[in-house]
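Novice: what follows is a predicted protein model with its sequence.
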Amino acid sequence: MTKFTSDRLLLFGATGDLSRRMLLPSLCALDAEGLLDPSIEIVATARSDMDDQSFRNFARQSLEQFLPANRRGGLATFLNRLSYQALDANEMEGFKALAEKVGKPEEGLSIFLSTAPSLFEPTIHGLQSSGLAGPNVRIGLEKPLGVDLASSRVINDAVASAFPEERIYRIDHYLGKETVQNLLALRFANLMFEPLWNAAHIDHVQITVAETVGLESRVGYYDDSGALRDMVQNHILQLLALVAMEPPVSYDATNVRDEKVKVLRSLRKVNVSETVTGQYRAGAISGGAVPGYDEELGKDSNTETFVAIKAHIDNWRWQGVPFYLRTGKRLPRRTTEIVVQFRNVPHSIFSGRGAKTVPNRLVIGIQPEENITLSLMAKIPGLDREGIGLRSVPLAITMPDAFAGPQRRIAYERLLLDLIEGDQTLFVRRDEVEAQWDWIDAIRAGWDEQALEPKTYTAGSWGPSAAIALAERDGVTWHE
């Protein structure tokens, strides 16, 4: 297919929280830097009854709240790009008016679709029947894309009935984060790491996605989903795939995604004993009291707000290396990080002098701070009359310091620009999604078979004590 840069962008769910916090600020910031083509027009749609000017006022308020003033250059010009058409996706006649509002793009149309799973089929049908699914149209799909493999296939089949795979862009916003992309550069642009990136030299890997927030505005969705579906199925498994993948032939969409899906298909089926689930109870975060999950929800529930998993990848590179995965709500601090724990030196020449070596550790911080820290052993200064002193010292790279100048970007900036320009490298392919769901569904089936109920943990702690034991029985301590 010929690559094209769209001159129309259609945003579904344009009055929702994602649009206010992420999409509109991302597009405005790109426009301020001259990264959006001057000819591109942005058509917004949602159920809310608004005209163009009302939506522009809504967008202005959102930008003033969620985008720093120094990134809002040329705000009036950006707002003038925006137009609005109200739409109820269940009413097919509304798509005709939407198509008229979009008009006929000279180059192409990109669609950002964020909608409830139940509305995917009517929305795709409406796009197709109104001429908004032609050969010069590509579509970006925001999660949730189903709740299991079967429902995911229903949604993907519906989308595939109107769009071929090369024009489908499934979004995982973690892939738009600078440090996540830097993981590939760290591995494949530095000779020192790749020869060591295997079971012979790595003891284990930890991936943590911790949140301090509770339910917020996601009550209905989260209680039907839980931590396993909400975080592990997409974000954590994508991070795992990037850590564990083989070197691709080149950095392009097909080769990168080919290697990721090989990893996902190599994941060993998890035994229930290698998982821990939890649900938070009342506690304190940052010195303030917070209610328990059941209090926030207003009813009893068995939905997990915390999950820890000991995972294995059954291939040559990673045989025997455990991957400890952990995510939860109401944890002590907000952080997303990858920890690569190397093995200790096979023989210490310093042991006879009373010195103890500690294995090297690589910590890749993704949020809220983007940084890379490698711990190295070094000698403590001194005359060594009573033995040599060694200690672990950090070699740290803080991304904003290492690359002074570029603004810290919202992840959606990169993803929206790639959608408009037609680069699928940082988007998820259907076979990846299905491999992820296949693994997740097997875990949930094991929980259901054993009638597993989440263990309670106090808000502000690092989850149930069983999660600590999951790692410590292997002699591993979670990085906190």
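Specialist: Happy to help now that I have it. Predicted, not measured: the structure shown is a model, and the values here were computed from it.
Novice: from here on, just use CA atoms for contacts and neighbour counts.
Specialist: OK.
Novice: and residue 148, how many neighbours?
Specialist: 18 (other CA atoms under 10 Å).
Novice: excluding chain neighbours, what is closest to it?
Specialist: Excluding its sequence neighbours, the residue lying closest to residue 148 (CA to CA, 6 or more residues apart in numbering) is residue 437, at 5.9 Å.
Novice: which residues sit in contact with that neighbour?
Specialist: By CA atoms under 8 Å, 6 or more residues apart in numbering, the residues touching residue 437 are 148, 149, 233.
Novice: would a markdown table of these with secondary structure and distance to residue 337 be doable?
Specialist: Formatted as a markdown table, these follow (DSSP: H, G, I helix; E, B strand; the rest coil; distance: CA to CA, whole Å):
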| residue | secondary structure | distance to residue 337 |
| --- | --- | --- |
| 148 | coil | 26 |
| 149 | helix | 27 |
| 233 | helix | 17 |
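Novice: nearest to residue 373 among those residues?
Specialist: Closest approach to residue 373 among the contacts of residue 437 (CA to CA): residue 233, at 26.8 Å.
Novice: put this next to the first one:
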Amino acid sequence: MSPARVSATHNPLRDPRDKRLPRIAGPSSLVLFGVTGDLARKKLMPAIYDLANRGLLPPGFSLVGFARRDWADQDFGKVVYESVKERSRTPFREDVWRSLSEGFRFVPGTFDDPKAFDLLAETVRELDEQRGTGGNHAFYLSIPPSFFATVCEQLQRSGLSTPTPGSWRRVVIEKPFGHDLTSARELNEIVAEVFPADSVFRIDHYLGKETVQNLLALRFANQMFEPVWNSHYVDHVQITMAEDIGIGGRAGYYDGIGAARDVIQNHLLQLLALTAMEEPVSFDADHLRSEKEKVLSAVRLPRDLAEGTARGQYARGWQGGEEVGGYLEEDGVATRSTTETYAAVKLEIDTRRWAGVPFYLRTGKRLGKRVTEIAVVFKKAPHLPFADTATEELGQNAVVIRVQPDEGVTMRFGAKVPGAQMEVRDVTMDFGYGRAFTESSPEAYERLILDVLLGEPPLFPRHEEVELSWKILDPIEEFWAKQGGRIDQYPSGTWGPSSADALMHRDGREWRLP
């Protein structure tokens, strides 16, 4: 079967408005800045091949690499080939690779080199003529934000940012979207001078994950959840992103940034918004974003940030049966660094639906296991017609949406233990994507790249959401900065510093153990 005729029945990226047809991108190319980086090699290049293998890219699709390397087109092709062979999720097929690689081009140069961008403009024009890309080109800035202004200026000067009649030009920006509110606004102004708002796609790969989108289906396609999704029934919500690895070779990026800026400002606040938002009029981009913005604008910080936040740094400990070093022992980390590798914060949402319900967000490295989940924990029943001894092991009902690694949903509720006596104990009912569906979930970057090429923006936060998120985090970062070098240590392989446990204990609650 040729790639272009992959059955929609087994295609998880099919158009939900017409289940008979797959969502296939039209004539286009992707220009990738930062082709030598980890993201390009580990995620973007394999995702492009997997899209082609699923038959979701047009026959003339082209990939243009731009980097400071003395490469020819064939050299770039070898880099992509090695990445695809090592990282692609779908089987390698020679016919698919041959067709895809015919569209590979490479432009050598630096970001401040006008001649290199003139050559890029010429390469793009040749693709329109030779490959039928139709003047449709997306520019993926997989580069540090400090280079955004230079690249955008060059794209504008060379005419690359200006579409021909009937075509489009789009720009894709990877996080971080600034390091605070001021820098985020500056970045937005830089990009907005060159590309209109509907042509700017800010990538948050968590929003491309199947389970994150299933959260919307869980809430709004099922009558059983929405009536209890409010402060009358919900006790609190926990949103966790835990990693069992350290910073690896990312010290140059991570040190000085920290867990809160790296994860809470984007990933976790986006998950909070999707969990708490009202039902949108439709799932069009404007309606979906509008509801998320309402939630973020209603978020309230703790009155006492010392009690409502926690931060820590992993120390030497044991992970997976092996002793591992602490953060301050990592290569490239300053010996007196106060950058946090763990951050937790308690937030509230001042709306009729959520008034009085705390949302606890936490993220960290070198924790007990790798997991990302949203746990909606319900209040206990107001009256239990059982003896106290019958419900000693009964906790609170919960709906847990697992984002990774084992995507699915778990429900926790009380059930009678078999036997002659009445004894109620917590049990779980589990739904896993891998078990429930024969078709595999696409990798997040597959969905997001395809959405960029299709021009479908619902999963991409716009600058208003980014700025609202920084308005939430900036006061916390300023408070931590005023504390100077105070930061708790926690042994690697544990679930964070004691201050994080104290944050929950003050409210009479505990963190979930995933």
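Specialist: Arrived safely, thanks for sending. A quick note: this is a predicted structure, and the numbers were derived from the prediction, not measured.
Novice: tell me which residue of structure 2 lines up with the residue nearest to residue 148 of structure 1.
Specialist: Residue correspondence to structure 2 (TM-score structural alignment): residue 437 of structure 1 is matched to residue 470.
Novice: before we move on, what about residue 389 of structure 1?
Specialist: In the superposition onto structure 2, residue 389 of structure 1 corresponds to residue 423 when matched by TM-score structural alignment.
Novice: run a quick neighbour tally on its match.
Specialist: 20.
Novice: just the strands in the stretch 251-400 of structure 2 please.
Specialist: Along the stretch 251-400 of structure 2, the segments classed as strands by DSSP state E, counting those that start in this stretch run 299-300, 309-315, 317-319, 322-324, 342-349, 358-364, 371-378, 398-404.
Novice: can you tell me which of those is nearest to residue 209 of structure 2?
Specialist: strand 398-404 (7.1 Å).
Novice: read off where the closest one ends up in structure 1.
Specialist: Under TM-score structural alignment, the match for strand 398-404 of structure 2 in structure 1 covers residues 361-367.
Novice: what's the distance between the counterpart of residue 294 of structure 1 in structure 2 and residue 219 of structure 2?
Specialist: Following TM-score structural alignment, the counterpart assigned to residue 294 of structure 1 within structure 2 is residue 328. To residue 219 of structure 2, residue 328 of structure 2 is 43 Å away according to CA to CA, to the nearest Å.
Novice: please apply the same query to residue 158 of structure 2.
Specialist: Look at residue 158 of structure 2 and residue 219 of structure 2: by CA to CA, they are 47 Å apart.
Novice: my read: the match of residue 294 of structure 1 touches residue 340, true?
Specialist: No. Applying CA atoms under 8 Å, one finds residue 328 of structure 2 not in contact with residue 340, separated by 10.8 Å.
Novice: more neighbours: those two, which one.
Specialist: More crowded of residue 328 of structure 2 and residue 340, by other CA under 10 Å: residue 340, with 26 against 18.
Novice: and the most centrally placed residue in structure 2, what does it touch?
Specialist: In structure 2, the centroid-proximal residue (CA atoms, centre = their mean) is residue 206; its distance is 2.2 Å. Residue 206 of structure 2 makes contact with 212, 267, 444, according to CA under 8 Å, 6+ apart.
Novice: mind redoing it with 10 Å?
Specialist: 212-213, 266-268, 270-271, 372, 403-404, 444-445, 448, 459 (CA atoms under 10 Å, 6 or more residues apart in numbering).
Novice: quick one: map it onto structure 1.
Specialist: That one, residue 206 of structure 2, aligns with residue 174 by TM-score structural alignment.
Novice: and that match, which of the three is it?
Specialist: Applying DSSP: H, G, I helix; E, B strand; the rest coil to residue 174 of structure 1 yields a three-state assignment of helix.
Novice: all helices of the stretch 151-300 of structure 1, in order?
Specialist: Ranges of helices in the stretch 151-300 of structure 1, per DSSP state H, counting those that start in this stretch, are 178-188, 219-227, 237-244, 253-265, 293-297.
Novice: go on, the stretch 351-480 of structure 1?
Specialist: Using DSSP H, counting those that start in this stretch, the helices of the stretch 351-480 of structure 1 run over 399-402, 411-421, 430-449, 465-472.
Novice: could you dump the helices of the stretch 151-300 of structure 1 to CSV with distance to residue 119 of structure 1?
Specialist: What follows is these, written out as CSV (distance: least, CA to CA, whole Å):
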stretch, distance to residue 119 of structure 1
helix 178-188, 31
helix 219-227, 15
helix 237-244, 26
helix 253-265, 28
helix 293-297, 25
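Novice: closest one to residue 474 of structure 1 among the ones you listed?
Specialist: Among the helices of the stretch 151-300 of structure 1, helix 237-244 sits nearest to residue 474 of structure 1 (CA to CA), with 19.9 Å.
Novice: which among the contacts of residue 206 of structure 2 count as buried?
Specialist: 212, 266-268, 270-271, 372, 403-404, 444-445, 448, 459 (16 or more other CA atoms under 10 Å).
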